[in-house]
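J.: can't give you the sequence, but here's the structure:
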């Protein structure tokens, strides 16, 4: 069921998301159990989808929850997903669960970030890595990307800075494209402008080198960082919520750092 309108804004937005995902009208129609003709009518403004159809198309286009609200409003409907502050009483159970998760992971580092990589909360394991970081980078909101790649942050102590920097920039670039986020793109451009190690990608800004090649990390790229006079090695994982129904929750990610070798695990346990 559709209604004809003159406003083509919703169609234009859906077309942008479809092209961003690199799929044709026919492919989207097949995914959404619709027709290419109907998708074409929606995109050209000849018809406007129902709110249910907007959300259905958004799901098959993998549109982020925040932008699904924008699509609904462009089509003349009210937003479907609330955006609740983590400080609100409704989030008490969620906050308690996250704190319990981070505490249980100690002494290994773990933190929670929002969609702009601002740190929402972190455990004591993260504190061990922050020694020597410039105070201005630790002022709230503490941004994980700035903290890691800034020359006054962790960067001087990351032994494989070239590799780790490339990994983080690729991750941010992908997220900015998936979310079509100007703010995230701006953050990417900022941290990408920070000084990069010259020459060997395994050489840090202090001139010290790490062991290059796949043999150093056979199953995943590690973060190798000096802390407490020793080189620690971590494998990172990022966890998000399944089927989030709130904008805030949809953009949260739990980042954990698993020791990549027995020596790192022993150092962290001893320090704890």
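T.: Arrived safely, thanks for sending. For clarity, every value in this text was computed on a predicted model and none was experimentally measured.
J.: contacts, neighbours, all on C-alpha from now
T.: Fine.
J.: Isn't residue 165 up against residue 149?
T.: Yes - using Cα atoms under 8 Å, residue 165 and residue 149 qualify as a contacting pair, with a distance of 6.9 Å.
J.: Any idea how many residues pack against residue 137?
T.: Counted with other Cα atoms under 10 Å, the burial measure for residue 137 works out to 17 neighbours.
J.: Let me see the contact set for the closest residue to it other than its chain neighbours.
T.: Residue nearest to residue 137 in three dimensions, not counting chain neighbours: residue 147, with 6.0 Å by Cα to Cα, 6 or more residues apart in numbering. When contacts are counted by Cα atoms under 8 Å, 6 or more residues apart in numbering, residue 147 is found next to 133, 137, 138, 153, 154.
J.: For residue 142, see how far away the first one is.
T.: By that I understand residue 133. Plainly put, residue 133 is 12 Å away from residue 142 if you go by Cα to Cα, to the nearest Å.
J.: let's bring in a second one:
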């Protein structure tokens, strides 16, 4: 990989079962997705009565039913293991360290993808935005960032929003910061993750690079972007302002917790000047 895998991938960690059992856990996911018992039953080829019995602890669901319900509720792979454990079953999905030989093909594919995207920036992060791999386009944007912020494990949110990181170079920082914090809030609302919540509280408390208090602008509406189709990241590099829009990709139907939590973010040049500048750097 272009960047060393963070310590979080050093060894697999099992998701601990909840002491409350599967009923409250399943009900929590159903309510979070705003799905009624009847609607969920119809989707999963069950009955509202049986779903009710499972949620109240009067019935123990089969492994197959748990996985069907989790699929229709779009429960993250890590949390599907938690549902199985809460019902007394073994976890179904492994959490393979990214440096395990079994994932060598995946690592090679990610490296090829990142290198093929150069000279434009691209990065791979995990569920808490730890940087797993990055290409030379990302390295170019990080030029001049203090060494202590670049020490492993790198975190893309911390690098972007810290006042000693990229924040002073981002020309539309209030809008881009608001976009990133909103993205994290949506993720926290959908996934149970104390680590992600801790990260959010950390980066949301950072002061703006220009001295503006971090509470100002946190929930301000995003102004109309200069790019008509998406909010751009406008960032300064070597006296020039580069403009990008970002795209995030994940793996389809993953069967491993580690793979399920990877995301590939690519930065698409938003204007011809950025394209010309990056291609000149790449020659």
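T.: Received it, and whenever you're ready, just let me know what you need. The shown structure was predicted, so the numbers you read here are calculated from the model rather than taken from an experiment.
J.: In structure 1, which residues correspond to stretch 187-198 of structure 2?
T.: Per the alignment by TM-score structural alignment, stretch 187-198 of structure 2 matches residues 175-186 in structure 1.
J.: Residue 131 of structure 2 in helix, strand or coil?
T.: Reducing the assignment to helix, strand or coil with DSSP: H, G, I helix; E, B strand; the rest coil, the entry for residue 131 of structure 2 is strand.
J.: Surely residue 109 of structure 1 and residue 264 touch.
T.: No - with contact defined as Cα under 8 Å, residue 109 of structure 1 does not reach residue 264; the gap is 11.6 Å.
J.: Please say which of these two ends up with more neighbours.
T.: residue 109 (24 against 19).
J.: What is the aligned counterpart of that one in structure 2?
T.: Using TM-score structural alignment, residue 109 of structure 1 pairs with residue 121 in structure 2.
J.: Please list all residues in contact with that match.
T.: When the contact criterion is Cα under 8 Å, 6+ apart, the partners of residue 121 of structure 2 are 134, 135, 136, 137, 138, 266, 267, 268.
J.: Aligned to the last one, what sits in structure 1?
T.: Read that as residue 268 of structure 2. Taking TM-score structural alignment, residue 268 of structure 2 has residue 258 as its aligned residue in structure 1.
J.: swap in the fourth one?
T.: For residue 137 of structure 2, the aligned residue in structure 1 is residue 125 (criterion: TM-score structural alignment).
J.: In structure 2, what range does the helix or strand harbouring the residue nearest to residue 137 of structure 1 match?
T.: When secondary structure is defined by DSSP states H and E, residue 147 of structure 1 falls within helix 144-149. Mapped onto structure 2 using TM-score structural alignment, helix 144-149 of structure 1 covers residues 156-161.
J.: Please report how far residue 26 of structure 2 lies from residue 35 of structure 2.
T.: Applying Cα to Cα, one obtains 11 Å for the distance of residue 26 of structure 2 from residue 35 of structure 2.
J.: Between the two, which is the more surrounded one?
T.: Looking at residue 26 of structure 2 and residue 35 with other Cα under 10 Å, you find the greater number of neighbours at residue 26, namely 22 against 15.
J.: For the residue nearest to that one when sequence neighbours are not counted, give me its contacts.
T.: Taking Cα to Cα, 6+ apart as the measure, residue 26 of structure 2 lies nearest to residue 55, with 6.5 Å between them; neighbours along the chain are not counted. If a contact means Cα under 8 Å, 6+ apart, then residue 55 of structure 2 has 22, 23, 24, 26, 27 as its contacts.
J.: So which of those wins on neighbours?
T.: Across the contacts of residue 55 of structure 2, neighbour numbers were computed from other Cα under 10 Å; residue 22 holds the maximum, 25 neighbours.
J.: mean deviation (superposed) between whichever helix or strand residue 103 of structure 1 is part of and structure 2, please.
T.: Residue 103 of structure 1 belongs to helix 92-105 when assigned by DSSP H and E. Superposing on structure 2 and averaging over aligned pairs (mean Cα distance after the TM-score superposition for structure 1), helix 92-105 of structure 1 comes out at 0.4 Å.
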